[in-house]
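[1] Following is a predicted model, sequence given first.
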Amino acid sequence: MAIKQIIWKHTARAKYLRTTRWYFDNMGLKAADSFMRGIAENVERISRQSAIGKREPLLVGHPEDFRSLVVHRHTKIIYYCDTQNVYIVDLWDCRQNPAKLKIT
């Protein structure tokens, strides 16, 4: 199986940076590093096996086949794939109201 290229959408990248900064400011370097490593390891897993995440039930009905993978305590990566790429569209805090999950 070919390794797919990872493409971060702007919103997902911004949430990643904001969340990493929050961990650093509020929990310290060790927690921020743990968060970053967890994301990086799981993004690598997704690039090698894109069907590893479950179909995201909150996004049924979209043309893309959105999948999600819980990657850190309260965070899941939401993504979709084509034949060559994996598009990371959101880092979702699972503690939020599910009705707020909107992909544009």
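    Good, I have the coordinates.
[2] Every contact and neighbour count from this point should use C-alpha atoms.
    Fine.
[3] give me every residue that touches residue 45.
    residue 52 (Cα atoms under 8 Å, 6 or more residues apart in numbering).
[4] host element of it?
    Assigned by DSSP states H and E, residue 45 belongs to helix 29-48.
[5] residues of that helix that come out buried?
    31, 32, 35, 36, 38, 39, 42, 43, 44, 46, 47, 48 (16 or more other Cα atoms under 10 Å).
[6] so is residue 62 in a helix, a strand, or just coil?
    Of the three states, residue 62 takes coil under DSSP: H, G, I helix; E, B strand; the rest coil.
[7] How about residue 90?
    Residue 90 is classified as strand under three-state DSSP.
[8] Thought residue 77 was touching it, still the case?
    Yes - if you go by Cα atoms under 8 Å, residue 90 and residue 77 touch, sitting 6.0 Å apart.
[9] Check it against this one:
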Amino acid sequence: MQVEWKKQAQREVRAVVIYSVEHFGERTALLFYQKIKMWAERLVIHPELGSPEPLLAGRKRLYRSLIVHEHHKLIYYIDEIRQIVYITDLWDMRREPSRLSKRLK
């Protein structure tokens, strides 16, 4: 398996890291970024590590979520044929849950 980051997920990670640098400092932002990358790398070996995401149930794809930080989870799906884990979003769990399904059309 390999991991591929969708643009939405890349934008969200970038935004959270920038916010973290501004409010918590470079060290904290770097630790946050490294933690996200570590969990993404684990998906290469264990793609079903995350749980099916109930907020995205009934979709064409089975979306999974993996909590990577106190307030954030990675949203992803697995393409078994291509052997790729697509990370589609980094979701702040403090947001209104119904907005998640609107973000991933």
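    Cool, got the structure. Owing to the predicted nature of the structure, the values given are computational and were not obtained by experimental measurement.
[10] TM value for the aligned chains?
    In this superposition the chains share a TM-score of 0.94, using TM-score structural alignment, normalised by the length of structure 1; 101 aligned residues with a Cα RMSD of 0.7 Å.
[11] quick one on the thing from earlier: any chance of the buried residues of helix 29-48 of structure 1 in CSV, with distance to residue 63 of structure 1 too?
    Shown next, in CSV, are the buried residues of helix 29-48 of structure 1 (distance: Cα to Cα, whole Å):
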residue, distance to residue 63 of structure 1
31, 36
32, 34
35, 31
36, 30
38, 29
39, 26
42, 24
43, 22
44, 25
46, 20
47, 21
48, 23
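[12] Relative to residue 55 of structure 1, which of these is nearest.
    For the buried residues of helix 29-48 of structure 1, the closest approach to residue 55 of structure 1 (Cα to Cα) belongs to residue 46, at 13.3 Å.
[13] what about residue 56 of structure 1, neighbour count?
    Residues near residue 56 of structure 1, counting by other Cα atoms under 10 Å, number 15.
[14] which residues does it contact?
    So residue 56 of structure 1 contacts 66, 67, 68, 78 (Cα under 8 Å, 6+ apart).
[15] please redo it, this time with the cut-off set to 10 Å
    Residue 56 of structure 1 makes contact with 65, 66, 67, 68, 69, 78, 79, 80, according to Cα atoms under 10 Å, 6 or more residues apart in numbering.
[16] Need the counterpart of the first one in structure 2.
    Which is residue 65 of structure 1. Mapped onto structure 2 by TM-score structural alignment, residue 65 of structure 1 lines up with residue 62.
[17] Let me see the contact set for the nearest residue to residue 94 of structure 1 once chain neighbours are set aside.
    Among residues not flanking residue 94 of structure 1 along the chain, residue 74 sits closest, at 5.2 Å (Cα to Cα, 6 or more residues apart in numbering). Applying Cα under 10 Å, 6+ apart to residue 74 of structure 1 gives the contacts 91, 92, 93, 94, 95, 96.
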